[in-house]
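Asks: Please find the sequence and the predicted model below.
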Amino acid sequence: MNKDRDMNIVVLPGDGAGPEVSAEAVKCLELLSDHCGLDLRFETLDFGGAAIDTAGSPLPDSTLAACKGADAVLMGAVGGPRWDGRPEMPEAGLLKLRRALGLFANLRPARVIPGLEALSPLRADVAEGADVLVVRELTGGVYFGERTFSEEAASDLCVYSRAEIERIAHVAFQAARRRGRKVTSVDKANVMATSKLWRRTVVEVAEQYPGVALDHMYVDAAAMALVTNPRRFDVILTENMFGDILSDELSVIGGSIGLLGSASVGETGPGLFEPIHGSAIDIAGLDIANPSGAIASAAMMLEHLGLADMGHILGEALRKTLLAGCRTADLGGSARCSEFGETVREYLRRRLVHYDVHLELVTMNRGCCA
């Protein structure tokens, strides 16, 4: 498993519970790196509100430069009420980082883990088998549009180009080829001009993927279907704000927003990997946050770096930890954040013993056949 060079990972713990959950994910990655010779190297830098406190900016120039030069970026969470009203809020650093790295595609997978259907707020027969990937356009739309604000009126401009829609649509259709071969494009084409262009462009891109089915839903109908029949979805393709809202709704179907990781990727350069939950300022420092989303994000990062087998091993250890009943407070358990992380690493250690045996057998067989 030795690489030709070190892989440099910038860690941005951020604010609130972000440092706690990201620390558990990094410990898992360090264990895999040390045991399997992955040559992962970590650099931890302030980001978000923490960087405002130390450097006066949520994304200092030195941090941005380090991220641009990294192989991947692993983030905790940003934001909190203590920075409200600042000229530049912590979330502005995240938007700037996404734009600077060209991260136009946000991938948010959510599934109900077999055996954990009881954790879902939905009836078990509704939640069972749900496995959805939200592909969210990340650098366009209303979040990046021109804004005006006064005491009497305000506006937020939503803009999408055909090229922006085409490139995110290709990501969704390519992902569907590896999954259930179905894309549901979510828009509001009965009202919004950007959604009319969105739908027309997605239909054109779909012609290049004859083996993938395409259907369309208005965003309000999709929101309802996610909680009444989540199994109807495979890949959801949608714009920035709709994707933000729908993926948070989808996250609780598995039991907690704390379970889910995400990847933000572009055409080139490093990807950004982060749990989809917020900074949870109210529980910061109490060692009770759920690190599952951060660990799941780390597994996605490994896959993105070409280490899919390592990502699978880490994801498997996370699932076994949950199935064994080690759960944090958001899942009705009593495990500490650090305790949960250590249990994941214990499963990793056991799995890596079998992995070593497998590699030895493969090497012996290759020698016999040489």
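Replies: In hand now; what should we look at? Numbering: from 1, shown residues only.
Asks: Please make it C-alpha for all contacts and neighbour counts, starting now.
Replies: Will do.
Asks: All the helices of this structure, residue numbers only.
Replies: Using DSSP state H, the helices of the chain run over 18-36, 49-55, 61-68, 90-101, 124-127, 162-177, 193-206, 219-228, 240-251, 292-304, 308-323, 337-369.
Asks: so how many other residues sit close to the closest residue to Val126 other than its chain neighbours?
Replies: Leaving aside its chain neighbours, Val126 sits nearest to Asn229 (6.4 Å; criterion: CA to CA, 6 or more residues apart in numbering). Asn229: 15 surrounding residues under other CA atoms under 10 Å.
Asks: go on, Asp309?
Replies: Should you count by other CA under 10 Å, Asp309 turns out to have 12 residues around it.
Asks: before we move on, what about the one 3 residues further on?
Replies: His312 sits with 16 neighbouring residues when counted by other CA under 10 Å.
Asks: For Glu207, see how far away it is.
Replies: To Glu207, His312 is 33 Å away according to CA to CA, to the nearest Å.
Asks: Correct me if wrong: Gly243 contacts Thr139.
Replies: No: look at Gly243 against Thr139 with CA atoms under 8 Å: they stay out of range, at 11.9 Å.
Asks: okay, now the one to match up with it:
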Amino acid sequence: MKKYKVVLLSGDGIGPEISEISSEILKKLSHKYSFDIEIKEEYFGGIAYEKYKDPAPKATLDQCKSSDAVLLACVGDLKYDSLPRELRPESGLLKLRSALNLFANIRPVKIRKSLLDASSLKKEIIEDVDLVVVRELISGIYFGQPRGQITNTKVKKAFNTMVYDTKEIERITEVAIKIANQRSKKICSVDKSNVLEVSQLWRDTVLDVASKNKDLSLSNMYVDNAAMQLVKDPSQFDVILTSNLFGDILSDLAAMITGSIGMLPSASLSNSGPGVFEPVHGSAPDIAGKNLANPIAMALSTSMMLKIGLNEEKAADDIEIAIDNVLSKGYRTSDLDNGDCNVLSCSEIGEKIIQEI
């Protein structure tokens, strides 16, 4: 029997609610497909700060490093915003990504036919959307040095540094090429090379790497135009390759094409070692503990973990099929309520998914 160790980081806000459902999904699938899965919960985010004064404790990071995969729900709360930046839950995320060398963030954006009417965009604009955002995750402006605030001047100042080297750009480009070759062999690289020197290096390096793949179609687009095109004609995209900052913004924008950010999963990967699989949404502290959260993005992240992290493709497919079946029967959480569906709680939707499996 195959055995896997998964570290579960439930985090903050709605995290424990959606994590419980994914844990039950994994337990059912492990019995169905005869593999043994050890789910080890660890403190991470605001809850870890409360207990250890550190959003990413060493013990948690060590467990993550020794696992087969990490399943992360969400972190953050307004009550932590007054903390020094290095102690905030979001800084724990950066620390986790750096510790596991998770340089590639993969965010698929696929329209589910039963949710065509949930999007704020017209049905005919979104019905053929099936794209992947490939975002560089551990370099760029979020990690660049120097950074800080200057307070000993008459007018306060703050500064951040956006830095990339060619090797960092090359490796994320190779990931995008690999994904594109499994799809339609089409990449749109997004930058701001008309203004930023670092984006010019990005564009030049991507072109150099992609030119070695003769079957590949590469286009370039400025980030402001890419944002506009995602709203105007999202189906034109297949694989979007971009930097840390631009990927953060564009992937959230793309998520809303589906009707709710509560629908989108992601995978953060390195060249070796465990990946981190997490929904793209935040911790939604305003609805935490109210059983209102949408658990589907977390469940789809669990599917990505099974497929990419554990090579359990049949089990992963079962989650996707179960979710589509639940949605096609008209069951929704409140974020997807169109006035003509059966609105259920977080736990009730979870039960429906598990029953379908």
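Replies: Done, it's in. None of the values given here were measured: they were computed from a predicted structure.
Asks: Any idea what the TM-score comes out to?
Replies: Once superposed, the chains reach a TM-score of 0.95 (TM-score structural alignment, normalised by the length of structure 2), with 345 aligned residues with a CA RMSD of 0.9 Å.
Asks: circling back to that earlier point, tell me the most buried of the helices of structure 1?
Replies: For the helices of structure 1, the largest average neighbour count (mean count of other CA atoms under 10 Å) is found in helix 292-304, namely a mean of 27.
Asks: And that one, what does it pack against?
Replies: Under the contact criterion of 3 or more CA pairs under 8 Å, 6 or more residues apart in numbering; DSSP states H and E, helix 292-304 of structure 1 touches helix 18-36, strand 72-77, strand 261-265, strand 271-275, helix 308-323.
Asks: between those, which one is nearest to Glu146 of structure 1?
Replies: Proximity to Glu146 of structure 1 (CA to CA) singles out strand 261-265 among those, at 23.0 Å.
Asks: Just the residues contacting that closest one, thanks.
Replies: Contact partners of strand 261-265 of structure 1, identified using CA atoms under 8 Å, 6 or more residues apart in numbering, comprise 98, 102-109, 138, 271-276, 292-297, 300-301.
Asks: what does stretch 349-357 of structure 2 give?
Replies: Contacts of stretch 349-357 of structure 2 (CA under 8 Å, 6+ apart): 21, 24-25, 28-29, 295, 318-319, 322-323, 325-326, 331-333.
Asks: same question, stretch 279-291 of structure 2
Replies: Residues contacting stretch 279-291 of structure 2 (CA under 8 Å, 6+ apart): 12-15, 17, 72-78, 252, 261-266, 293, 297-298, 300-301, 345-347.
Asks: same thing with stretch 107-124 of structure 2?
Replies: 126-134, 231, 251, 254-260, 264-267, 324, 327-328, 336-338.
Asks: try 6 Å
Replies: Residues outside stretch 107-124 of structure 2 that contact it (CA atoms under 6 Å, 6 or more residues apart in numbering): Val129, Asp130, Leu131, Val132, Val133, Ile257, Thr258, Gly259, Ser266, Ser328.
Asks: Repeat that for stretch 189-200 of structure 1.
Replies: For stretch 189-200 of structure 1, using CA under 6 Å, 6+ apart, the contacting residues are Asp187, Lys188.
Asks: what does that stretch correspond to over in structure 2?
Replies: Under TM-score structural alignment, the counterpart of stretch 189-200 of structure 1 in structure 2 spans residues 193-204.
Asks: Asn106 of structure 1 versus Glu263 of structure 1, what's the distance?
Replies: If you look again at residue 263 of structure 1, you'll see it is Ala, not Glu. In terms of CA to CA, Ala263 of structure 1 sits 6 Å off from Asn106 of structure 1.
Asks: do the same with Ser150 of structure 1
Replies: Distance of Ser150 of structure 1 to Asn106 of structure 1, computed by CA to CA: 32 Å.
Asks: of those two, who's got more company?
Replies: Asn106 (26 against 7).
Asks: OK, contacts around that one?
Replies: Taking CA under 6 Å, 6+ apart as the test, what Asn106 of structure 1 contacts is Val135, Arg136, Leu138, Ala263, Ser264.
Asks: rerun that using 10 Å as the cut-off
Replies: Asn106 of structure 1 makes contact with 98, 134-139, 168, 171, 240, 243-244, 262-266, 271-273, according to CA atoms under 10 Å, 6 or more residues apart in numbering.
Asks: biggest strand in structure 2 by residues?
Replies: Longest strand in structure 2, counting residues (DSSP state E): strand 2-11.
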